[in-house]
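1. Fold the following and give me the result.
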Amino acid sequence: MAFTVWPEALQLGELFRQAGFELALVGGPVRDLLLHRPSHDLDFCTSARPEEFEPILKAWGDGFWDMGRKFGTLGAIKRRPDGTEVSVEITTYRSDTYDPNSRKPEVNYGDSLEGDLSRRDFTVNAMALRLPECEFIDPFHGANDLQAQLLRTPVDPRQSFDDDPLRMMRAVRFVAQLGFTIAADTAQAITEMTERIRIVSAERVRDELTKLLLSANPHAGIEALVESGLADIVLPEIPALQLELDEHHRHKDVFAHTLMVLDRAIALETDEEGPVPAPDLVLRLAAIMHDVGKPKTRKFEPGGKVSFHQHDLVGANITRKRLKALRFDHHIVDDVAKLVELHLRFHGYIDEPWSDAAVRRYVRDAGHLYHRLNRLTRADATTQNKHKEAMFAHAMDEMEARVEALQQQEDIDAIRPDIDGSEIMQILGLTPGPLVGKARKHMLDYRLDHGPVDHDVAVAELLRWAQEEGLS
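-> As a prediction, this is how the structure comes out:
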């Protein structure tokens, strides 16, 4: 088994050996070594107690932290000669006991590396390298599972998930990140124990969902989330998209369509220099949530047709509620909900190309989400009709070209009325209040409709509006 161990790990191993303590590299870094994947954060476990290895870590590192001290964990950063850094965390051997109503363990120190490995989530994360000799330790045959791309728990899966239900979310996340399959007994245990996920904080669930969506294959992760039954609890709007087809099969399988949109949106992400650098959490969330309003708005029309009127607006409200419940940051909630609300906006352009005013309004309403909205809209055009597909792509290309042309003439990304609020009050003799806001809105609409105009033209329009409103 050939691999190159990080020199920092070997340095620490020698320092711990000299002090009379055991040290082993464990978990993800060992797995990534075998997969030849990069890893910038190194996890270790040791026979030493925190107060015993703290001086070693402080002397070795260029930075030190102890936020995990109550769990037996201390950390440090080491700066390399090339300017890069490696982060390490070292934890005393543990043997946790769990309260059935909490996923937070009562930390008890263990006395062996093998015992520590037995409490880990999956066999592929329960391998270790004793340092500095680099002895490979694999009591649960994680290397075999790694080769088979299989996720199994080191102990009975029911015990493992009962101890820490978040491990069920980690399983579906690893499906997305690593392309692994969940072993049959492990998958069965997840299906039977989904209710246990309710004791996990929304923040923890959110973090796992975020890692899943930002992974190499979130499509597979979402499928696993739904198949396991976990989605029924943590993201119920997604399995709800598995609508029963109407008897005439005249509308799409919305769940399958959603996964297709997710794949297409990811394919439209850009490199770091582009407007939507991959991986983009907001775009990917919008892709999986864009049609969540359909189950509530589905209506069977005469002739066997199916409609989903205003599913964009209903979906935006549902999205906002769900993302808030998952404790996503406010700006992410606002951005994703806005994309869901606007994802049908462009479709009217195909039937009748917009005026310049309508193009300005589209850009203004999309704001900083303009490039994401266009990508979501393109991704959502999943028609199998090649002619319709070509027409849609041509229309979107044309609209984007018009936006570029208008941006060269005027700053439509930051459109403001030609007369600001202060000048409106001065011209009309108003004091701050609702009338000023109403006047400003009219002047903004005028600006959107007519583009930039000379100042005297804008003043004349304001006075005309004021007279029409009965203002002297």
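
2. C-alpha only now, for contacts and for neighbours.
-> OK.

3. what kind of secondary structure is residue 208 in?
-> Per DSSP: H, G, I helix; E, B strand; the rest coil, the secondary structure class of residue 208 is helix.

4. I'd say it and residue 175 touch.
-> No - look at residue 208 against residue 175 with Cα atoms under 8 Å: they stay out of range, at 11.9 Å.

5. And those two? Which one has more around it.
-> More crowded of residue 208 and residue 175, by other Cα atoms under 10 Å: residue 175, with 27 against 19.

6. who are the neighbours in contact with the more buried one?
-> Neighbouring residues of residue 175 by Cα atoms under 8 Å, 6 or more residues apart in numbering: 181, 182, 220, 221, 224.

7. Who wins on neighbours among those?
-> Using other Cα under 10 Å as the neighbour test, the contacts of residue 175 are led by residue 221, with 26 neighbours.

8. quick one: what helix or strand has that residue in it?
-> Assigned by DSSP states H and E, residue 221 belongs to helix 218-228.

9. Packing partners of that helix?
-> Packing partners of helix 218-228 (3 or more Cα pairs under 8 Å, 6 or more residues apart in numbering; DSSP states H and E): helix 166-178, helix 184-192, helix 202-213, helix 254-267.

10. Just name the most buried of the ones you listed.
-> Greatest average neighbour count among the helices and strands packed on helix 218-228 goes to helix 166-178 (a mean of 24), per mean count of other Cα atoms under 10 Å.

11. Could you also give me the structure for this next sequence, so I can compare it with the first?
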Amino acid sequence: MEPIAGELGERFAASGHELAVVGGPVRDALLGRPVHDFDLTTDAVPSRILELVEGWADTVWTVGIDFGTVGLRKGGHQLEITTYRSEAYHPKSRKPEVSYGDSLYEDLVRRDFSVNAMAVRLPGQEFVDPFGGLTDLAESTLRTPGKPEDSFSDDPLRIMRAVRFAAQLGFTLAPEVREAAAGMADRLTIVSAERVRDELSKLMLSPEPRRGVELMVELGLARHVLPEIPKLRLEIDEHHRHKDVYEHSLTVLDQAIELEERRGMQPDLVLRLAALLHDIGKPKTRSFGEGGRVTFHHHEVVGASMSKNRLSALRFPKDVVADVSKLVALHLRFHGYGKGEWTDSAVRRYARDAGPLLQRLHVLTRADCTTRNRRKAAALARAYDDIERRIERLAEEEELNKLRPDLDGNEIQQILGVGPGPLVGKAWRFLLELRLENGPMGKEAATEELRRWAAEHVE
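-> I've put the predicted structure just below:
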């Protein structure tokens, strides 16, 4: 942060105030992880912070000032300065009550975990670690500065944050933290859906989301966040043998992440959520046939609806909800491909229905193969290689992602001698179906087909 840290520290010290870098930036610097944004804490109240950075910061914003936070940008760095504080939830409140403190120790003792309760005083760069955070960091262990029950009572979202850090940093939870998290999981219900969603998103985008999901299930958090996931652990007995859907879903998530990396994709929240949720419709659609045969008819349709409802309840953006539910609805479509007997029109429909989600659907469908039968797995991989090649060829030939009928709306009106209205839309859809079935026809052939259709459908 130098010279910015030194300048800002001197500025606060000259006015008789303390300032320290705290929390995540200190932790990440010690781990050798890149640090882009900086959190600082001070004994100065927000109004005083604004006075001290006036004329020095390039930009200042106050959206978090009610919680004691002033944001600013200086020389390409983004900083947030927060007054020493403690915050706590009342038993039935969804909003924390914030009060200001007057010492760095008081601020650190109320933080979530010891690895986030380390600080560096400015401008002298004195390292402050009153709760053994450095030792816990070296041991990859999450502990709380005080009693975990007190920490989780102050802010129940910290229970979710614990499993997120496990997934993000590869940490384990100290026994007393695990016990408190499991015993207080119900407290998550008072936290706003938006805050839970943000932690879940970070967990899903972490290097090991499976680790976080498993912890959520083990500790009982999933009942309040993604209750459909623990229900995937369908019982298996000698009469009703079938795949463990919970384990399968986690394996699909792992394999989707591997394919992301192999294809040079960035961590993809939509894809990862779809991989985790793709089979959540199975418990509701499970039925038993002769000989104990298990079926899950239309589980993709039911699962798409369930995904939409769950992600909406968690206040995910509408585009994320729509994209995840669509991938869940489409994830079985490829299995009708068989040995490549689909016509070009069927391949066009497959690509058209996926639309901008096509590449994600490719990854999800490949990841969904978890069979231990090597011959079957190899056959599925060959079939998907084939359909991807065919889609690519058709795309090159026909610009598949820009499919349009050979005649536009104005031309349809002119040929039929009609004005704008429902008839034009019906004719356009008819021509689009012809385009999907036959490929490019040209305007002359399309005109003949349009007139033939109109003779049968226009009174």
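
12. Let me see the TM-score of these two.
-> Overlay of the two chains. TM-score (TM-score structural alignment, normalised by the length of structure 2): 0.96; 459 aligned residues with a Cα RMSD of 1.7 Å.

13. Just give me which of the contacts of residue 175 of structure 1 are shared by structure 2.
-> Retained contacts for these in structure 2, judged by both residues aligned by TM-score structural alignment, their matches' Cα atoms under 8 Å, are 181, 182, 220, 221.

14. ok, the first one to residue 171 of structure 1 distance?
-> This means residue 181 of structure 1. Distance of residue 181 of structure 1 to residue 171 of structure 1, given as Cα to Cα, to the nearest Å: 9 Å.

15. what's the answer for the third one, then?
-> Plainly put, residue 220 of structure 1 is 12 Å away from residue 171 of structure 1 if you go by Cα to Cα.

16. same deal with the last one?
-> In this structure, residue 221 of structure 1 lies at 9 Å from residue 171 of structure 1, with Cα to Cα as the measure.

17. give me every residue that touches the closest residue to residue 417 of structure 1 other than its chain neighbours.
-> With sequence-adjacent residues excluded and distances taken as Cα to Cα, 6 or more residues apart in numbering, residue 417 of structure 1 is closest to residue 444, at 4.4 Å. Counting by Cα under 8 Å, 6+ apart, residue 444 of structure 1 touches 415, 416, 417, 418.

18. Tell me the residues of structure 1 aligned with the helix ranked longest in structure 2.
-> In structure 2, taking DSSP state H as the definition, the longest helix is helix 374-398. Using TM-score structural alignment, helix 374-398 of structure 2 lines up with residues 386-410 of structure 1.

19. next one: the matching stretch to chain centre, how far?
-> Chain-centre distance of stretch 386-410 of structure 1: 29 Å, with Cα atoms, centre = their mean, to the nearest Å.

20. cool, stretch 192-202 of structure 1 as well?
-> Centroid separation between stretch 192-202 of structure 1 and its chain, computed with Cα atoms, centre = their mean, is 20 Å.

21. got the residue ranges for the strands in the stretch 51-200 of structure 1?
-> Using DSSP state E, counting those that start in this stretch, the strands of the stretch 51-200 of structure 1 run over residues 63-65, 73-79, 85-92, 97-98, 105-106, 128-131, 135-137, 150-151, 181-182.

22. Go through those strands and name the closest to residue 213 of structure 1.
-> Among the strands of the stretch 51-200 of structure 1, strand 181-182 comes nearest to residue 213 of structure 1, with 17.2 Å by Cα to Cα.

23. Could you list every helix and strand in contact with that closest one?
-> By 3+ Cα pairs under 8 Å, 6+ apart, strand 181-182 of structure 1 packs against strand 150-151, helix 166-178.

24. switch to 7 Å and redo it
-> Under the contact definition 3 or more Cα pairs under 7 Å, 6 or more residues apart in numbering; DSSP states H and E, strand 181-182 of structure 1 sits against strand 150-151.

25. Give me the contacts around the strand it packs on.
-> 122, 145, 180, 181, 182, 183 (Cα atoms under 7 Å, 6 or more residues apart in numbering).

26. Could you find the closest non-adjacent residue to the first one?
-> Spelled out, it's residue 122 of structure 1. Per Cα to Cα, 6+ apart, closest to residue 122 of structure 1 is residue 153, 4.2 Å.

27. Map that neighbour across to structure 2 for me.
-> The alignment partner of residue 153 of structure 1 in structure 2, by TM-score structural alignment, is residue 144.

28. ok now do that match, which residues does it touch?
-> With contact set as Cα under 7 Å, 6+ apart, residue 144 of structure 2 has these partners: 112, 113, 114, 151.

29. What's the match for the third one in structure 1?
-> For residue 114 of structure 2, the aligned position in structure 1 is residue 123, judged by TM-score structural alignment.

30. Tell me the spacing between its match and residue 180 of structure 1.
-> 12 Å.

31. who's more crowded, the two?
-> Each of residue 123 of structure 1 and residue 180 has its neighbours counted (other Cα under 10 Å); residue 123 has more, 27 against 21.

32. Now the more buried one: closest residue in space that isn't a chain neighbour?
-> Excluding its sequence neighbours, the residue lying closest to residue 123 of structure 1 (Cα to Cα, 6+ apart) is residue 142, at 4.4 Å.

33. residues touching the aligned residue in structure 2 for that neighbour, list them.
-> Residue pairing (TM-score structural alignment): residue 142 of structure 1 is matched to residue 133 of structure 2. By Cα under 7 Å, 6+ apart, the residues touching residue 133 of structure 2 are 114, 115, 117, 118.
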